[in-house]
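1. could you look at this predicted model? Sequence included:
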Amino acid sequence: MALKLLVLALIAAMIYRYYKSRRQQEQFYYLNHYQFPSGIRRRLSRKYPQLNDQQWELVAKAMRQYFRLHRHSKRATLAMPSRVVDDFWHEFILHTAVYQEFCQKALGRFIHHTPAESTVQSKSVRRTWVLSCRDEGIKAGQFATMPLLFTIDQQLHITDGFVFKASDFYSLTNEKNSSSCSGSSCGSGSSCSSNDCNDSSCSSCSSCGGGGGD
């Protein structure tokens, strides 16, 4: 009887993992192919009349990236490092029913708005940086490469946009040494301590086991 129960439990666990994986894949596909309401761009065009179709698509791409980071954030706060993407997010949230449906289908939970921040000393900004690096496969020492979310304001010449330098983040990482998240994707190559694994900014370190989606 005990063996039978064990077998049933293993089968149930395998079925659960299969459907969880399938659900995550469906969420990931939905998020990456989502078309935001046209009303967002129409309203923001009054504030950013200089942006063309290609540039608006870049803003939408950055918005998708930000939501994608929440799949690995372990529900920790992620700062918004772009003024234009933050404005886009504000307008999206105003489509309340559509936004709620998007969050549920793309992430399985509601994502509340987080204030935009532009200082590298902010823990939530650094956490967004780490996950953005991981999302784009940016490795340590690539000072000429920065994640889209941290460069889009400069690329689009946004008035009062946020300006970041990759060297600032890497300097902070080196100063903290092993107490910072410095896995192969975003840091100097040292591993996290056990205490660091309680910090969601450390979700890309191999010793923390990585971050999973909801």
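-> Thanks, I have it.
2. CA only for contacts and neighbour counts going forward, please
-> OK.
3. so how far is Ile11 from the spatially most central residue of the chain?
-> Residue closest to the mean C-alpha point of the chain, counted by CA atoms, centre = their mean, is Leu69 at 1.8 Å. From Leu69 over to Ile11 the distance is 32 Å, taken as CA to CA, to the nearest Å.
4. one more: Lys74?
-> Taken as CA to CA, the span from Lys74 to Ile11 is 27 Å.
5. kindly report the same for Phe28.
-> 26 Å.
6. among these two, which residue is more densely surrounded?
-> Shown here are Phe28 and Ile11; by other CA atoms under 10 Å, Phe28 has more neighbours (18 against 12).
7. mind listing the helices for this structure?
-> Counting by DSSP state H, the chain has helices at residues 2-32, 38-44, 53-69, 83-94, 96-107, 123-136, 152-155, 166-176.
8. counting by contacts, list what the third one packs against.
-> What that stands for is helix 53-69. helix 2-32, helix 83-94, helix 123-136, helix 152-155 (3 or more CA pairs under 8 Å, 6 or more residues apart in numbering; DSSP states H and E).
9. another structure for you, compare them:
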Amino acid sequence: MTTTAVAVGKRSGRSLITEQEFDMLAAFCADEYGLERCVANQVVDQALALTYVMGTTRSGSVMAPSQLVDPGWHTLILHTDWYADWCQRHFGYFLHHQPNSKLRSRGLMTSVTGRIRSAGFEVDDRLWGTSSECNAPTCCGDGPCC
């Protein structure tokens, strides 16, 4: 008997919500933070993956978004009714915002992206300052990443 391994594709943060919800959040992020829509799409995607991992693992106190993903995280929490409902459906509790941006470092961002990858999500290293080529605009500017 021959066994064939099937590669499991990575999922996106975007896959956690409807297209209408994603469009609403990405449009807000682009407008509110002055981002091009294609960038806002990636930022919101990564924020959703981060938030999902923080919520499902109850690790919000030890994880943080990069400076570039932070607008996506804020976009989610600024839509309070939607965000509260989404948290309840996915985690069974409201995941509070616990600002710890002063703790950002390349090491922390590498740990965070590792956790996101381990949960099966795609990671855009350009937004986390963890790319092997730490040159602008790859480097997020958080802590001693460059």
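-> Now that the structure is in, tell me what you want to look at. All figures in this text were calculated on a predicted structure; none of them were measured in a lab.
10. out of the helices and strands packed on helix 53-69 of structure 1, which is closest to Pro115 of structure 1?
-> helix 83-94 (8.1 Å; CA to CA).
11. which helices and strands does that closest one pack with?
-> So helix 83-94 of structure 1, by 3+ CA pairs under 8 Å, 6+ apart, packs with helix 38-44, helix 53-69.
12. quick check: which of those is nearest to Lys4 of structure 1?
-> Among the helices and strands packed on helix 83-94 of structure 1, helix 53-69 sits nearest to Lys4 of structure 1 (CA to CA), with 40.7 Å.
13. contact partners of that closest one?
-> Identification of contacts with helix 53-69 of structure 1 by CA atoms under 8 Å, 6 or more residues apart in numbering yields 28, 31-32, 36, 41, 80, 84-85, 88-89, 128, 131-132, 135, 148-149, 152, 156.
14. off-centre distance for that helix?
-> 12 Å (CA atoms, centre = their mean, to the nearest Å).
15. and what of stretch 88-104 of structure 2?
-> For stretch 88-104 of structure 2, the distance to the chain centre is 12 Å (CA atoms, centre = their mean).
16. and if you look at stretch 6-13 of structure 1?
-> The answer for stretch 6-13 of structure 1 is 34 Å, by CA atoms, centre = their mean.
17. also stretch 27-37 of structure 1?
-> 14 Å.
18. do the same with stretch 19-33 of structure 2
-> Worked out by CA atoms, centre = their mean, stretch 19-33 of structure 2 lies 14 Å from the chain centre.
19. again with stretch 58-73 of structure 2
-> 7 Å.
20. corresponding residue for His96 of structure 2 in structure 1?
-> Alignment note (TM-score structural alignment): His96 of structure 2 maps to His112 of structure 1.
21. likewise Pro65 of structure 2?
-> Aligned against structure 1 by TM-score structural alignment, Pro65 of structure 2 finds its counterpart in Pro81.
22. which residues does its match contact?
-> With CA under 8 Å, 6+ apart, Pro81 of structure 1 has these contacts: Ala116, Glu117, Ser118, Val125, Thr128, Leu149, Phe150, Phe162.
23. which one of the residues you listed sits closest to Ser171 of structure 1?
-> Among the contacts of Pro81 of structure 1, Val125 lies closest to Ser171 of structure 1 (CA to CA), at 14.4 Å.
24. separation between the nearest residue to the closest one once chain neighbours are set aside and Val59 of structure 1?
-> Leaving aside its sequence neighbours, Val125 of structure 1 sits nearest to Ala79 (CA to CA, 6 or more residues apart in numbering; 5.0 Å). Distance of Ala79 of structure 1 to Val59 of structure 1, given as CA to CA: 16 Å.
25. quick one, which of the helices of structure 1 is packed in tightest?
-> Most buried of these, by mean neighbour count (mean count of other CA atoms under 10 Å): helix 123-136, with a mean of 22.
26. tell me how far that helix is from the chain's mean position?
-> Put simply, helix 123-136 of structure 1 sits 7 Å off its chain's centre (CA atoms, centre = their mean).
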